[in-house]
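[1] What follows is a predicted structure for the sequence shown.
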Amino acid sequence: MNVTTVQQRNTDGLSVSIVVYWPDAELLARTLASLATATSELRRERPDLAIEVCLVDNGGGESAPISMDLLKGQGVCCSVLSGHGNVGYGRGHNLAIGHAASGYHLVLNPDIDLDPTSLVEALTFFEQHPEVGLLTPRIGDENGGLQYLCRRYPTLFDLFVRGFLPYGVQRHFRRRLARYEMRDVINERDVVWDPPIVSGCFMLFRTDLLKRLAGFDPRYFLYFEDYDLSLRAHDITRVAYVPGVRVLHHGGGASRKGWAHIKMFAASAFKFFNRFGWKWL
């Protein structure tokens, strides 16, 4: 495994890991640019805070021109991990988490745009609520709507309906899906305490707690690693949905990415339910 370090390594503060595999160059550039803006705002509030960003290249990173110049311009320590092959989403993040020596660690997707004040709001919330170890933000879509990515514990039927049925058919199960997606409590205003499952596209942890959990379970190659980590996090800390922390998500579901993703989704679902218990209907 090759480690390319761009600036002196972080010893405190905030660390960020982003795992890429044949990344979309435009989306990744937007993510890094928004992260640079958010770190700039954070530095205005906390000029002495050390910030480190680790890009984990699971393959294909050389196919897209990846520039961290905007981040380096904010004094952010930047590094690239490469040469380890496609080890999967969770194991990729674990490579960076193992090196983290920060107070907080952000697991971030390469298809997320951060609001300029998102990191300021997040760290302020953590300081006001020392009982919280994992924070999930208000996640919006490209049309300005709210993505309901907090979850109650799923049944196999919920996953099938949401992931694989056409939208026209899904409307017949609207009430059921609304409950699974916590639409009765997730909104633009209210902090929601202890949602059972939160999305892996943006998971901000206290690093010491994340290390106690040993990061993601490496048995998941892709999908359900965030479900698993969310449920385990509740054993040692509180989890909060904080709508004042705002991001935009460009991601899509497994069924829209082809048969290879459907197979990985099914394999990970089997591991998840085997571990935490099967619920059919």
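    Good, I have the coordinates. The shown structure was predicted, so the numbers you read here are calculated from the model rather than taken from an experiment.
[2] going forward, measure contacts and count neighbours with C-alpha atoms only.
    OK.
[3] Quick one: the strands in the protein, in order.
    In the chain, the strands defined using DSSP state E lie at 2-5, 14-20, 51-57, 77-82, 104-108, 112-114, 132-140, 192-193, 202-206, 238-249.
[4] Present those strands as TSV; the columns should include distance to Asp69 and mean neighbour count.
    Supplementary listing: those in TSV, determined by distance: least, Cα to Cα, whole Å; neighbours: other Cα atoms under 10 Å:
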stretch	distance to Asp69	mean neighbour count
strand 2-5	13	12
strand 14-20	16	25
strand 51-57	12	25
strand 77-82	9	20
strand 104-108	19	23
strand 112-114	17	25
strand 132-140	26	24
strand 192-193	36	15
strand 202-206	22	22
strand 238-249	22	21
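[5] Please compare the first structure with the one that follows:
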Amino acid sequence: MESTEMSKLFASIVLYKHQYQDVKPTIDALLGCHSLQGLVLVDNGGCAWADQLEERRVHYIRSDRNGGYGHGHNQAIRAFAEQADYFLICNPDIQFHSADLDCYLAGLSGHAASLFMPRIVYPDGTQQELCKLLPSPANLFVRRFLPALAETLEQRYMLRHADFDKAFFAPSLSGCFMLFRAAALQQLNGFDDNFFMYMEDVDLSRRCAVQFGNLYLPGMTVTHHFAKASYTDRKLLKAHIRSAVQYFNKWGWLFDQTRRMLNKACLAQLPRKKA
């Protein structure tokens, strides 16, 4: 089994008008990891403080433009992924114990996948539903606009019958904490820059699932301060709808054979909660 000393980890965080004190818990957790070789802070605007941190492992990139979440992370991936064994895509609102990530990394050599996501919870400890099937247009439309009718579709799409105490393959994993084998992430060319925000993680997850494999692996717990901002902000709602249209234009609205294949594979091996 590979040791944490052998596993070189790089991580990237994309910032936009964030205050240092709000991001500090995430930065501190990452810098506390013995495996971490570098933390890349990508400034999409309004975060010049990130260039003033006196820590040798912190690298600052002022983004060429505010091209969104994926475009920001891509700049870090292209600059540093070749130096890493693992590359972590991380939100600025994530908290975890540093030693847990070191232990998590040490156990990954026994798994064949190239994208890993741990257990992710709300601050109150409730499990977040961030492992999903690949969506159909109905999944996204009904969930957002007809919540009273969504329950039946949600049970399957959100994998609510899954036993989250066990590892399993899921074709869609959340972009808030995506841990990649760096070589695979490079071969995938990172995110699709055409997505400004929303759906870029679904797109990258499905590409990795096809080529290298994904794994929900509950070997550590991460706290995510998840706001669901598009449910309350009209501009973000429009961005979410635009991104969904881009996604289905790219992969297919009604006819998406890869979606069917990956979703079927997920459901076939899904560990189920005991009744």
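    Sure, I can see it. Since the structure is predicted, the reported quantities are computational estimates derived from the model, not experimental observations.
[6] Dump the strands of the first structure into CSV; add distance to Tyr89 of the first structure as well.
    Formatted as CSV, the entries for the strands of the first structure read as follows, by distance: least, Cα to Cα, whole Å:
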stretch, distance to Tyr89 of the first structure
strand 2-5, 18
strand 14-20, 7
strand 51-57, 10
strand 77-82, 13
strand 104-108, 11
strand 112-114, 15
strand 132-140, 18
strand 192-193, 27
strand 202-206, 13
strand 238-249, 17
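[7] Against Leu36 of the second structure, how distant is the aligned residue in the second structure for Arg212 of the first structure?
    Alignment note (TM-score structural alignment): Arg212 of the first structure maps to Gln187 of the second structure. With distances defined as Cα to Cα, to the nearest Å, the gap from Gln187 of the second structure to Leu36 of the second structure amounts to 22 Å.
[8] For those two, work out which one has more neighbours and name it.
    When Gln187 of the second structure and Leu36 are compared on other Cα atoms under 10 Å, the one with more neighbours turns out to be Leu36, at 24 against 11.
[9] which ones are touching that one?
    Applying Cα atoms under 8 Å, 6 or more residues apart in numbering, one finds that Leu36 of the second structure lies in contact with 8-11, 30, 57.
[10] Looking at these, which is nearest Asp85 of the second structure?
    When these are ranked by distance to Asp85 of the second structure (Cα to Cα), Lys8 comes first, at 5.0 Å.
[11] which residues does the closest residue to Arg206 of the first structure other than its chain neighbours contact?
    The spatial neighbour of Arg206 of the first structure that comes closest, neighbours along the chain excluded (Cα to Cα, 6 or more residues apart in numbering), is Tyr104 at 4.4 Å. Residues counted as contacts of Tyr104 of the first structure (Cα under 8 Å, 6+ apart) are 13-15, 204-207.
[12] where along the stretch 1-150 of the first structure do the helices fall?
    In the stretch 1-150 of the first structure, helices defined by DSSP state H, counting those that start in this stretch lie at 25-45, 69-73, 89-99, 118-128, listed in chain order.
[13] Report the angle between the first one and strand 238-249.
    Orientation note: helix 25-45 of the first structure sits at an angle of 130 degrees relative to strand 238-249 (axes from the mean of the first three to the mean of the last three Cα atoms, to 10 degrees).
[14] Show me what helix 25-45 of the first structure is packed up against.
    Contact partners of helix 25-45 of the first structure among helices and strands, from 3 or more Cα pairs under 8 Å, 6 or more residues apart in numbering; DSSP states H and E: helix 69-73, strand 112-114, helix 118-128.
[15] after superposition, how close is the longest one to the second structure?
    Compared with the second structure after the fit, helix 118-128 of the first structure shows a mean deviation of 2.1 Å (mean Cα distance after the TM-score superposition for the first structure).
[16] Okay, buried residues for that helix please.
    Taking 16 or more other Cα atoms under 10 Å as the basis for neighbour counts, the residues of helix 118-128 of the first structure that come out buried are 118-123, 125-126.
[17] How many residues are close by the closest residue in space to Gly190 of the second structure that isn't next to it in sequence?
    Leaving aside its sequence neighbours, Gly190 of the second structure sits nearest to Asn74 (Cα to Cα, 6+ apart; 5.8 Å). By the other Cα under 10 Å criterion, the neighbourhood of Asn74 of the second structure contains 22 residues.
[18] how near is the counterpart of Asn74 of the second structure in the first structure to Ala214 of the first structure?
    With the correspondence set by TM-score structural alignment, Asn74 of the second structure lines up against Asn94 in the first structure. As for Asn94 of the first structure, its distance to Ala214 of the first structure is 8 Å (criterion: Cα to Cα).
[19] Since that was my last question, I'll sign off now.
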